[in-house]
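*Asks:* just a sequence and a predicted model for now, questions to come.
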Amino acid sequence: MQVTVTGHHIPLSHSLRNFTKQKLGKLSQHSEEILHADVVLTHQSGRNKAEVKVAIPGHNLVSHANGRDMYHILSLAISKVTKQLVKVKEKRTTRRTQAHTITTEDSEQS
């Protein structure tokens, strides 16, 4: 999975980049179809903002988080994307099982 980490009005430390890539690497446990992930970290008027975008075939998952501690809001945004990814995966599996279910009636009953 390709991960892009961008900072707007904030210097990105090596530890922050590694933390982000480590957390996003755990998404592959839920889906092998992840194409790429983009993370934008912004500092604006004393507040930090994290935006995480994850692309999978047919869907673009996006989450936002605001706060003071960059590591905490990154964890929040990535957990939101993880929930979205699990929801999409569950929808796909339930639709497949429902589509293949066939019910038949007994023709011998009067």
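*Replies:* Cool, the structure landed.

*Asks:* every contact and neighbour count from this point should use C-alpha atoms.
*Replies:* Will do.

*Asks:* ok, residue 70 - how many residues close by?
*Replies:* 19 (other CA atoms under 10 Å).

*Asks:* same check on residue 87?
*Replies:* 11.

*Asks:* does it belong to a helix, a strand or coil?
*Replies:* Residue 87 carries the three-state label helix when classified by DSSP: H, G, I helix; E, B strand; the rest coil.

*Asks:* relative to residue 101, how far out is it?
*Replies:* To residue 101, residue 87 is 21 Å away according to CA to CA, to the nearest Å.

*Asks:* which element, helix or strand, includes residue 75?
*Replies:* Using DSSP states H and E, residue 75 sits in helix 70-99.

*Asks:* hold the first one in mind and look at this next one:
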Amino acid sequence: MNLTISGHHLDLTPAIREYVQNKLTRIKRHFDHVIDISVILSVDKLTEKEKRQKAEINVHIKGKDLHAESIAHDLYAAIDMLIDKLDRQVIKHKDRVQNHHSMAKRLPEEPLAAAAS
């Protein structure tokens, strides 16, 4: 799995990198077919005093690409919201894949039962 963490208008500290990596273990726990993860952290200045922290993630998994983004006044809060959104997407994708496989196993049996009647 390739992990890329980049910052726009922001210096990435080792603490931020470690925080993101620790949070991503939650995603790996649900789904281990992750090919590539790209995290982009940025700071947008709205005014001189007000800054907006933005976190984006692109995850390339087998068969699908997932994207999530979140905005907050604190970078760590934006990362937390981002991981929550991505976690919901991964669980939803995992359920769809599992349901698809279970439906494929059931379909061949139904025509056989109808033909026997």
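*Replies:* Nice, thanks for sending it over. Here the structure is a predicted model, which is why all the values come from computation and not from measurement.

*Asks:* related to what we said a few turns ago, what does the helix holding residue 75 of structure 1 correspond to over in structure 2?
*Replies:* The alignment of helix 70-99 of structure 1 onto structure 2 (TM-score structural alignment) covers residues 75-104.

*Asks:* how far does that stretch sit from its chain's centre?
*Replies:* 7 Å (CA atoms, centre = their mean, to the nearest Å).

*Asks:* now for the residue most central in space within structure 2: which residues touch it?
*Replies:* Geometric centre of structure 2, nearest residue: residue 86, 3.3 Å, by CA atoms, centre = their mean. By CA atoms under 8 Å, 6 or more residues apart in numbering, the residues touching residue 86 of structure 2 are 27, 66, 67, 68.

*Asks:* the last one: neighbour count?
*Replies:* When you say that, I think you mean residue 68 of structure 2. What residue 68 of structure 2 shows, counting by other CA under 10 Å, is a neighbour count of 18.

*Asks:* repeat for the third one
*Replies:* Neighbouring residues of residue 67 of structure 2 were enumerated by other CA under 10 Å; the total is 16.

*Asks:* so how far is residue 109 of structure 2 from it?
*Replies:* Counting by CA to CA, the gap from residue 67 of structure 2 to residue 109 of structure 2 is 37 Å.

*Asks:* which residues touch the corresponding residue of structure 1 for residue 62 of structure 2?
*Replies:* Aligned by TM-score structural alignment, residue 62 of structure 2 pairs with residue 57 of structure 1. Taking CA under 8 Å, 6+ apart, we find residue 57 of structure 1 in contact with 33, 34, 35.
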